[in-house]
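Novice: what would the 3D arrangement of this be:
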Amino acid sequence: MKTQEKKRILITGAAGFLGSHLCDRFIAESYHVIGMDNLITGDLRHIAHLFKLPNFEFYQHDVSKFVHIQGRLDYILHFASPASPIDYLRIPIQTLKVGSLGTHNLLGLAKSKGARILVASTSEVYGDPLISPQSEEYWGNVNPVGPRGVYDEAKRFQEAMTMAYHNIHGLETRIVRIFNTYGPRMRLNDGRALPTFIGQALRGEDLTVFGDGTQTRSFCYVSDQVEGIYRLLLSDYVLPVNIGNPDEMTVEEVAKEIIELTGRHSAIVYRDLPIDDPKQRRPDIQKANKLLQWTPQVSRKEGLLRTIAYFESLPASALKQKDFTYYNQE
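Specialist: Predicted coordinates for the structure are as follows:
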């Protein structure tokens, strides 16, 4: 009896936070995983444990340039993109290129291979929302020429290009709108609220909150996010789907909870709110509930304890690394 060949999947942004966890998941599901990353924000240490496996291969490559994969390809997950404010404010042109040129290249690859492609969009397509919670039917409130526009508009273009390939070429496409996700392998100095707060608390520093701290966020633990993405890829639904945790809290509440869970005695200091910072972020996940039978399983406290334990396990030198251009409300 002939052994069934493993499904082959290309994961771009494979050395990043979410990309590396997706590599782990698809390896666990017995796929042959092809990882790709230009390492502009990714870290090979996230996937080093996979290099010895026969069903994993890695290519250092910028998907904004032509992408070639030898052999059959069943699926593509396009997760290559800077995703934190510090990154996309530092490299705005690269952010725009990976969302536009990179998406175009990968859609073309999917078309040539007859592969299904899932693209990673973001809650940032909603901008500074005028409604809450944000459902997939909400068109957003985005400033295209503001400092965050390079990320917001790259993702909005990515969605439009993906739907065009689906409508014109009949390509099998999926779009996930990712809300704030956290967990092990995040960078302490990437500018987002949770890792920034955890790093500051573990170093015994004051926690920096921008604005008055009443702006809200909703945090989804990484294993829940990966499960939602996995189910969406294998579903039959082609329009965008929110994957996030609707458990909403203020940024000030986040800071206080981090201080409590780390057992530190840090104070909270307040700074001016950056331009176009969203005042509210909460996903409507009714579609994910109905179409994917998906709901978050990991409580915020449990997820935070796991994340704090991960950062505490890092070498002292890693904990000391910090970036003073904090923009921690993403």
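Novice: okay, CA-based contacts and neighbour counts for the rest of this
Specialist: Fine.
Novice: and the strands in the stretch 1-150 of the chain, which stretches?
Specialist: 8-12, 32-37, 56-60, 75-78, 116-122 (DSSP state E, counting those that start in this stretch).
Novice: out of these, flag the one nearest L96.
Specialist: Ranking those by proximity to L96 (CA to CA) places strand 116-122 first, at 13.1 Å.
Novice: so what touches that closest one?
Specialist: Strand 116-122 is touched from outside by 74-79, 107, 110, 155-156, 158-159, 162, 171-179, 233, with contacts defined as CA atoms under 8 Å, 6 or more residues apart in numbering.
Novice: kindly calculate the angle that it makes with strand 8-12.
Specialist: 20 degrees (axes from the mean of the first three to the mean of the last three CA atoms, to 10 degrees).
Novice: show me which positions of strand 116-122 end up buried.
Specialist: Buried positions in strand 116-122, judged by neighbour count with 16 or more other CA atoms under 10 Å: 116-122.
Novice: ok, now stretch 88-106?
Specialist: Within stretch 88-106, the residues scored as buried using 16+ other CA under 10 Å are 88-89, 92, 94-106.
Novice: another sequence for comparison is provided below:
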Amino acid sequence: MRILITGVAGFLGSHLADALLADGNSVVGVDNLATGSLNNLKHLDNEVRFEFRELDICEAFDPGRVDYVFNFASPASPVDYSKLGVETLAVGSSGTRNALEVAKKYRAKFLHASTSECYGDPSVHPQTEDYWGNVNPIGPRSVYDEAKRFSEALTMAYHRYYHVDTRLVRIFNTYGPRLQKNDGRVISNFVVQALKGEDLTVYGEGDQTRSFCYVADEIEGILGLSRSDEHLPVNVGNPNEWTILDCAKTVLKVTGSKSKIVYRPLPQDDPMQRKPDISKAKRLFGWEPKIDLETGLQLSLEYFQTTIDEEAKVK
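Specialist: Okay, here's the model as predicted:
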């Protein structure tokens, strides 16, 4: 197949490109590099089946005939979407619509990367796909949460009204090589702080929970959904629930760091619980994650250490 990936220079987009190329497909990837990095694609410089185009999908575009569209374009980290709030809303609305128009024009299948943030600070635990969420529509996180909720509605509208063959994946916290080291998410924050010998910053008491999925597992789940006939949202994440404090302690164990844990006030609208119910993914395409947090952290350390070392050379 000839496959379009929007947001291809991002963390997940670049790993997705690798997986689709490994399956024998050709990939045209687009990205405006607002948050993505060409370093994530450097290993594909000599891959003749990969084509990169720098463009903003908020403007109408046409990549030529494609068989599948994977829409992964969006700032995804708190650091990025707090700076690029309007741009985040735009890519969730205009950008998603333009990607859907490509799928509609070429009768291509379409998979949209949504998020567990659609559930907000959930009152249902663990979160199942039929839970509608508890989201502050005007809070500081709303530019991301509501962009993703709107893009889900838009994707379903194109499916219902234009018969586009769509899929929706709700991605839970994912980590691994190529994750931005300064993106404000838990794993990257803790690992970088630990490797630098800095204090690990825990917000609140550290009793809020998250579920962390290693990137190879996440991509496998996304591809499983892409091959299914399911049009309604599907959770893809690791159902093993960790408190933030236990996560910090595990990072210290894996890195061997002597860093201390310090506590800071809890940010506004920070969800207290996050755990996916993945029974739907298990039932539909037999997926569940295989890599535990400690193993995933060990697989990620070389990347983070290399990134830190390269930054130090520049300074």
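Novice: which among the contacts of strand 116-122 of the first structure count as buried?
Specialist: Looks like these have 74-79, 107, 110, 155-156, 158-159, 162, 171-179, 233 buried, using 16+ other CA under 10 Å.
Novice: so where do the helices sit in the second structure?
Specialist: 11-22, 78-83, 85-90, 96-106, 142-162, 186-196, 215-226, 244-255, 279-285, 293-314 (DSSP state H).
Novice: with distance to A34 of the second structure as added columns, please give those helices in a markdown table.
Specialist: A markdown table is the format used below for the helices of the second structure (distance: least, CA to CA, whole Å):
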| stretch | distance to A34 of the second structure |
| --- | --- |
| helix 11-22 | 13 |
| helix 78-83 | 9 |
| helix 85-90 | 9 |
| helix 96-106 | 16 |
| helix 142-162 | 15 |
| helix 186-196 | 19 |
| helix 215-226 | 21 |
| helix 244-255 | 29 |
| helix 279-285 | 32 |
| helix 293-314 | 19 |
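Novice: what's the closest of those to D207 of the second structure?
Specialist: When the helices of the second structure are compared (using CA to CA), the closest one is helix 244-255, at 6.1 Å.
Novice: name the nearest residue to the residue nearest in space to the middle of the first structure, sequence neighbours excluded.
Specialist: Among the residues of the first structure, the one closest to the centroid is L18, at 5.5 Å (CA atoms, centre = their mean). The shortest distance from L18 of the first structure to any non-neighbouring residue, by CA to CA, 6 or more residues apart in numbering, is to V222 (7.3 Å).
Novice: what does that neighbour align to in the second structure?
Specialist: In the second structure, V222 of the first structure lines up with V215, judged by TM-score structural alignment.
Novice: residues contacting that match?
Specialist: 12, 15, 174-177.
Novice: can we see that at 10 Å?
Specialist: 11-12, 15-16, 173-179, 221, 237, 289, 291, 296, 300 (CA atoms under 10 Å, 6 or more residues apart in numbering).
Novice: residue contacts, the aligned residue in the second structure for E260 of the first structure?
Specialist: Using TM-score structural alignment, the partner of E260 of the first structure in the second structure is K253. Taking CA under 10 Å, 6+ apart, we find K253 of the second structure in contact with 194, 247, 294.
Novice: so how far is H49 of the first structure from the equivalent of P271 of the second structure over in the first structure?
Specialist: Superposed on the first structure with TM-score structural alignment, P271 of the second structure falls opposite P278. Relative to H49 of the first structure, P278 of the first structure is positioned 37 Å away (CA to CA, to the nearest Å).
Novice: the two: which has the busier surroundings?
Specialist: P278 (21 against 10; other CA atoms under 10 Å).
Novice: give me every residue that touches that one.
Specialist: P278 of the first structure touches 124, 126-130, 141-142, 215-217, 329-330, counting by CA under 10 Å, 6+ apart.
Novice: likewise for N240 of the second structure?
Specialist: Counted by CA under 10 Å, 6+ apart, N240 of the second structure has contacts 209-213, 274-276, 289, 292-293.
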